[in-house]
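**Student:** Everything below, folded, please.
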Amino acid sequence: MPDEMKEIFGEVTRKPPYDPELAPFVHVFGDTRSMLSYDQLPAIRQTTAQTLVTGKPLDLTVDGKVTVEERQVPGPQGAPDITLLILRPSENLGPKAALYHIHGGGMFVGDRRLGVDALLSFVAAGKAVVVSVEYRLAPEHPDPAPVEDCYAGLVWTARNTTELGIDPERLIVVGGSAGGGLSAGTALLARDRGYPGLSHQVLMCPMLDDRLQTHSSHMVEGETSWDRRSNLFGWTALLGDRRGGPDVSPYAAPARAVDLSGLPRTYIDTGSAEPFRDEILDYAGRLSEAGVSVDLHMWGGAFHGFESLAPDTGVSRASLATRQDFIRRAVES
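**Tutor:** Predicted coordinates for the structure are as follows:
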């Protein structure tokens, strides 16, 4: 590890053991952190896309049960338009819940299609409309561009609920990893700007804290899909020299928010052996203290992204079933 990384992190701290079924997947990505640099970003993005796309292309129509549309909508004031991927049930059975999806990717990779497969079943069953936002990526577009893009897409969705067949009382923001952090930041913006109202937020292993001062942020190095070097790279791409300093907005790093009252009912989860663990546990506790209804799940022996990499293991099946059940209850409420 370079000397400057040691100055930031200190020594690697102790972590819980990996779940025995997940252990064979810990080194699947190799030590990809060695190539993390701005010069290598095009290659990183291409490699990530190739790694995440396996088998045949995803059928977003689910054999005709889902209509697929991409639409350009206004971005933040003074910024370019943004693209929304809109997935609606082919059969119109009245207003449905909206699952407003924000993709992951460490703030520097990914696109609007990444992760929507987890929500397709709700659209195909006629229970929800999915709107997935294409936000600008760091470092080319640092904070506040990503979260403001996400908020702009949410505002457009809320203003067009009638056209989209959405029940405005059931707006649910959903995101994983960096998308989970951006979902939390978007929910804070919606609360503080007074629009739109959200019924739920689903934060899957969210990236919440740029300060990298927790025990868990120091405990994974050279293993799994996301370690402490990846974390430093992602936050620095988003925030530059502001990372870890006093001038970071809670909309960029929601762990910095002092007041968590007035936020929607929350689902939040983490693995016990991932860098985001401690910031997630703290955020969930403070949400609950602020009077927010919180469903918190920590999965023993699980690393970041375990359900995607090893979906057939016992802990992944349990995690996915629990999360899907929460979303089902949210869209049907």
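**Student:** From here on, just use CA atoms for contacts and neighbour counts.
**Tutor:** Noted.
**Student:** Quick check: longest strand in this protein by residues?
**Tutor:** strand 166-176 (DSSP state E).
**Student:** For that strand, name the packing helices and strands.
**Tutor:** strand 96-102, helix 178-193, strand 200-204, helix 314-332 (3 or more Cα pairs under 8 Å, 6 or more residues apart in numbering; DSSP states H and E).
**Student:** Run through who's touching the third one.
**Tutor:** Put plainly, it is strand 200-204. The contact list for strand 200-204, computed with Cα atoms under 8 Å, 6 or more residues apart in numbering, reads 170-177, 180-181, 183-184, 187, 264-270, 327, 330.
**Student:** please give me the structure for this one as well, since I'd like to look at both together:
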Amino acid sequence: MIDPEIAAAVDFSRPPLTAAGIAARRASNRVVTDAELTRDGSVTFTEEDADGVPVLVLRPAGSAGPPVLHLHGGGMVAGTRRSDLHVLAEWVSQLGVTLVSPEYRLAPEHPHPAPVRDCYRTLMWMARNGLASPVVAGTSAGGGLAAAVTLMARDLGGPAVRGQLLMCPMLDDRCETPSSHQFLDGTTWVRASNITGWTALLGDARGGPDVSPFAAPARAADLSGLPPAYVDVGSVDVFRDEAVGYASRIWQAGGDAELHVWPGGCHGFDQLVPEAALSRRARATRMAWLRRTLYL
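**Tutor:** Model (predicted):
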């Protein structure tokens, strides 16, 4: 059951995403304003070029702290470098981080590996420009890309990553977990929408034997040697079981992971209803991990 405070504030009647509906979904996305980014003057931002990838860089108005690479959500088919930052700009204002958000290319016009290559290119640009060893963070599709970029950094010899913050991450193209089958309607991202997003990214390869872990990180055979992970997800989310499974496999490989399953949370609940009590708890817990990882 969805948390009552969140259920009262969210319209769950939106139909599942289809391939034909991608353009309309993009057009309907929330536009984050300059005022939301600057948070009453405590944050500044610039538009920069990361080796051909447009990026938005948020910095505290005072002295800048350690970097975070943030990868936006949107099911691999929607979103911009401003997406999600109406909430996540608080990392800059409250923790003093420098946050870099790239405009990675979107499927289906740009299928795998274009999106993750853009994100990895941004990580390399950061390493060369005084923003080395970031936490790599992402929401939904961005959470999957954050996990993938972290795997790439391990497998391709860098750049260094300090931690991975995976918020309701989109990790598994096979869509065969119990939660993937459980939520067919009545929530914010349902099974049919998930299949549409993965098919846009992978085409006919989706669910087959040859999908790269850099596209679907749940496919990685080995999760050892990764930096500390924070994984969180709502209990009413198609991604619940793949998120739990990913954190569990990090532990089984001897790694460090902190896992939270928020009771009554639908997909993206803390972005949709940021002032709900559950959302505030989730954001505060996430910020505490980020503070420890960046500053201790």
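**Student:** Quantitatively, what TM-score do the chains reach?
**Tutor:** Once superposed, chain against chain, the TM-score is 0.94 (TM-score structural alignment, normalised by the length of structure 2); 296 aligned residues with a Cα RMSD of 1.8 Å.
**Student:** circling back to that earlier point, ok, which of the helices and strands packed on strand 166-176 of structure 1 comes nearest His304 of structure 1?
**Tutor:** Shortest distance between His304 of structure 1 and these, using Cα to Cα, is found for strand 200-204: 10.0 Å.
**Student:** In structure 2, what stretch matches the closest one?
**Tutor:** The alignment of strand 200-204 of structure 1 onto structure 2 (TM-score structural alignment) spans residues 163-167.
**Student:** What mean distance separates the matching stretch from the matching residues in structure 1?
**Tutor:** When structure 1 is overlaid, stretch 163-167 of structure 2 sits 0.4 Å from its aligned residues on average, using mean Cα distance after the TM-score superposition for structure 1.
**Student:** Pull the distance from that stretch to the chain's centre.
**Tutor:** Mean-position distance between stretch 163-167 of structure 2 and its chain equals 8 Å (Cα atoms, centre = their mean, to the nearest Å).
**Student:** so the residue lying farthest from the centre of structure 2, which of the three states?
**Tutor:** What lies farthest from the middle of structure 2 is Gly62; by Cα atoms, centre = their mean that is 26.8 Å. Here Gly62 of structure 2 is recorded as coil under DSSP: H, G, I helix; E, B strand; the rest coil.
**Student:** Thr139 of structure 2 maps to what in structure 1?
**Tutor:** Under the alignment (TM-score structural alignment), Thr139 of structure 2 maps onto Gly176 of structure 1.
**Student:** where do the helices sit along the stretch 101-250 of structure 2?
**Tutor:** According to DSSP state H, counting those that start in this stretch, the stretch 101-250 of structure 2 carries its helices in the segments 114-128, 141-155, 178-182, 191-202, 240-252.
**Student:** Nearest spatial neighbour of the counterpart of Thr46 of structure 2 in structure 1, chain-adjacent residues omitted?
**Tutor:** Per TM-score structural alignment, the equivalent position to Thr46 of structure 2 in structure 1 is Glu69. Nearest residue to Glu69 of structure 1 in three dimensions, chain neighbours excluded: Ile86, at 5.1 Å (Cα to Cα, 6 or more residues apart in numbering).
**Student:** for His72 of structure 2, same thing?
**Tutor:** His72 of structure 2's closest residue in space is Gly142 (Cα to Cα, 6+ apart), at 4.7 Å.
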